[in-house]
Structure formats: structure tokens, C-alpha cells
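Visitor: Let me see the structure of the following:
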Amino acid sequence: MSATVPGTSGPTGPVTLRPWPVAAARRLVEGVAPAPADAAGWHPDYPLPETVDVLAMLLAAHAAMGTLAGLPRWWVHEIRVDGAVVGDVGFHGPPAAEGPAVVEIGYAVVPPLRRRGVASRAVAQLLDVAWADGADQVLAGTDDDDVASQGVLRRTGFRRRLAGDWAVRRPVAP
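Guide: Purely as a prediction, here's the structure:
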């Protein structure tokens, strides 16, 4: 079954998230060809160039913190549409040890599936993960001319701050 998202150019199937396997992330960052199981179902345009950069950043950060023994919290997820990996969405790292739990996110979708609501649905699901894991606030950044990404953030509850970035706070329970 396909769903049409208002304000998008067409239907896509169900959007689901799956944490990137740490071993597969290491192989990709090291330039090793992905194992068939790692690349099973990847869209022909995936992984995106920024995917490798994000995985490298997260692997280094979590290695420095000693949190790579298992699947770390505050990690990156594959975005899947009808089982195919079409992008990624995730946290730039964990919140600070002190004070409110504030995390930053990023996301990317393969060009053929942009403007179809995929990123909006993936970000909404990642926000659910953030709230469940104790985040108080989630931040995101966009380029000033990236109207599409700003639309994703608006649709998922983010508001632009004076600093130029975007933020959404944990919903208050009724």
C-alpha cells in the first residue's frame, strides 16, 4: 500500500528505520566493498557521499567514548521504503553529560525520492526515538537556501531559532 504525503510529488511506500550495523559502517568508512548482506536492498544511488562522512564521524566519536561494544544509542539509521535503503537519518552524537539532553540530527534521501515525504516521515520516527531515549530538545541545521529541508523540519514540529538553526522540544504530556 502506498501513501501520499500532502505537499509532495507522489506516493511512496511505508518508511521504516533500521539502525546502521556497526560492522557494516566500519567497512564502508574503511573503503571495503560492502558484504552482500550489508548492501541488500540499497537503492542504486545509495550510500550518499555524506553517508560515509557521517558514519566516520560517529564511529570516531563513539570509539572515543568507548560505546561501540554494541549498537550505540544516539546512532544513525537507514531509511527504508518498501524494504529498500534510500537514505539515512540519525544523531550527530549523544547529549552532554550535564544539563538538559539536547541532541542534533541530520538526514539525507537519495535524489529520486526527494520531495515525496520520505525525509519528513523518517525525521518524525527519529524524534520518537529521541523522546524515548530521554532527549529534551532536538536541533537541526540547514543551509539558508535549502527550502526543502526547512519544510521537512517545519512539518515535524521544528521552529527556526534566532541562531539560525532549528529546534523542537519534547512534547508535554497532556
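
Visitor: C-alpha from now on. contacts and neighbour counts both.
Guide: Fine.

Visitor: And the helices in the protein, which stretches?
Guide: 22-29, 36-39, 49-65, 118-132, 147-155 (DSSP state H).

Visitor: tell me how far the first one is from the chain's mean position?
Guide: Yep, that's helix 22-29 we're talking about. Centre-to-centre, helix 22-29 and its host chain are 17 Å apart (Cα atoms, centre = their mean, to the nearest Å).

Visitor: what's the answer for the longest one, then?
Guide: With Cα atoms, centre = their mean as the basis, helix 49-65 stands 13 Å off its chain's centre.

Visitor: residues of that helix that come out buried?
Guide: Neighbour-count burial for helix 49-65 flags 51, 52, 54, 55, 56, 58, 59, 61, 62 (criterion: 16 or more other Cα atoms under 10 Å).

Visitor: ditto for the fourth one
Guide: Neighbour counts over helix 118-132 (16+ other Cα under 10 Å) mark 118, 119, 120, 121, 122, 123, 124, 125, 126, 127, 130, 131 as buried.

Visitor: With the last one instead?
Guide: Within helix 147-155, the residues scored as buried using 16+ other Cα under 10 Å are 149, 150, 151, 152, 153, 154.

Visitor: For the comparison step, fold the sequence that follows:
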Amino acid sequence: MTNVKIIETERLLLHPLSVDDARRIVDARPAPGDRWAEEYPGAGDGRSAQGFLNGVAERGDPGAYRPYAIQLLADGTTVGGIGFHGPPDADGVVTIGYGLVPGARGKGYASESLRALIARAREAGATAVRGDADLDNIASQRVMEAAGMTYEGEDEKVRNYCLVL
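Guide: Sure, this is the predicted structure:
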């Protein structure tokens, strides 16, 4: 794994996933010492980890543009995941995704994590960050707005957001 730093926020650690971490998430088998919240990993965490593994196999290590486990700073419990869907496109744009276990929602963790991930994208040289949320997922839409992303439009399934860095 490329030397990718843990991101620390006021209440959270964003731990960059290694290939081994991703395999454990895909298999839903914590290693000794892993502290996983109830209902972690969720389906989205598994898809993200598998996408990361596929990307590493196809293109190599993505550096900063990888998934991160969202851990509580207080005790290290993993309560969700956030990350990039892959490296930037030809224009330098990255796409993000995130999710929290039900017990961690409504506490501002997603917005705190997203602001930190946007800062990491800026440091790593991305030109913009994109994301989307289901039309009925108002909470996720508010998370992106709280992180400074602006509404760009929607289709029959999702609302699209972007932040130019």
C-alpha cells in the first residue's frame, strides 16, 4: 500500500483501507482487534471494498483515491465508510460515496467525514468532487450541501452534487 495517511477530524479517524482490510470487509470477517459497530459492514461497504480490490488489480494502488473506514476517535469503532470510487478522470474530477451504520446517523459524522475527504482530494490534486443521493435520501443531500457541494441536477433516481476545488 502506498503510504496514505490516516485523516483525523474533531471526532473521527478516516482509516485508508489496505487490500487486506478490503478483503475482510468483502468477507464480513473482522480481524482480531477490529472494532466494528453493529451492522458494519453494510452492503455499500462491501461494494466499495470490492470496487477497490478490482481497481487495484486493474490499475494498481490508487494512493489517496481509495476507500476509508470511518472510525470514532474516542474508541476506534468503525461506524461506516467513505471514499473515492476511483482515481480522478481525465479532467481531475473524483466521485465520492459514503455510508454510516444506522446507530451512527444523525450525529454529523457523515458531513464531518465528507469535509475531510474533500480536503484530501484537494491535497491530492483533484479539480472537483462529485456525488449523488437518491431522490428520497434528504439526509444524504444535506450532508453534501453541508460540505459545500452544490446541486447540479437530477434524473429519475438521483440528485447530483459537485464542488469545484
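
Visitor: TM value for the aligned chains?
Guide: The TM-score (TM-score structural alignment, normalised by the length of structure 2) is 0.84; 150 aligned residues with a Cα RMSD of 1.7 Å.

Visitor: returning to that earlier point: mind putting the helices of structure 1 into TSV with distance to residue 13 of structure 1?
Guide: Shown next, in TSV, are those (distance: least, Cα to Cα, whole Å):
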stretch	distance to residue 13 of structure 1
helix 22-29	25
helix 36-39	20
helix 49-65	22
helix 118-132	9
helix 147-155	18
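
Visitor: quick one, which of the ones you listed is nearest to residue 15 of structure 1?
Guide: Of all those, it is helix 118-132 that lies closest to residue 15 of structure 1, at 6.6 Å by Cα to Cα.

Visitor: whereabouts in structure 2 does the closest one align?
Guide: Counting by TM-score structural alignment, helix 118-132 of structure 1 lines up with residues 109-123 of structure 2.

Visitor: and what of stretch 85-94 of structure 1?
Guide: Per TM-score structural alignment, the counterpart of stretch 85-94 of structure 1 in structure 2 is residues 78-87.

Visitor: And the contacts of stretch 122-137 of structure 2?
Guide: Under the criterion Cα atoms under 8 Å, 6 or more residues apart in numbering, residues 64, 88, 91-97, 118, 121, 140-141, 144, 156-165 lie in contact with stretch 122-137 of structure 2.

Visitor: Using ChimeraX, define a selection of the buried residues within these.
Guide: Here is the ChimeraX command that picks out the buried ones among these, judged by 16+ other Cα under 10 Å:
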select :64,88,93,94,95,96,97,118,121,140,141,144,158,159,160,161,162,163
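
Visitor: Which members of the contacts of stretch 122-137 of structure 2 are positioned in strands?
Guide: Members of these lying in strands (criterion: DSSP state E): 93, 94, 95, 96, 97, 158, 159, 160, 161, 162, 163, 164.

Visitor: and which of those residues is nearest to residue 151 of structure 2?
Guide: Nearest to residue 151 of structure 2 among these is residue 161, at 4.5 Å by Cα to Cα.

Visitor: surely the closest one meets residue 147?
Guide: No. Counting by Cα atoms under 8 Å, residue 147 is not a contact partner of residue 161 of structure 2; they are 10.6 Å apart.

Visitor: Setting aside sequence neighbours, what's the nearest residue to the aligned residue in structure 2 for residue 76 of structure 1?
Guide: Superposed on structure 2 with TM-score structural alignment, residue 76 of structure 1 falls opposite residue 67. What sits nearest to residue 67 of structure 2 in space, not counting adjacent residues and going by Cα to Cα, 6 or more residues apart in numbering, is residue 83, at 3.9 Å.

Visitor: so who does that neighbour touch?
Guide: Taking Cα under 8 Å, 6+ apart, we find residue 83 of structure 2 in contact with 65, 66, 67, 68, 96, 97, 98, 117.
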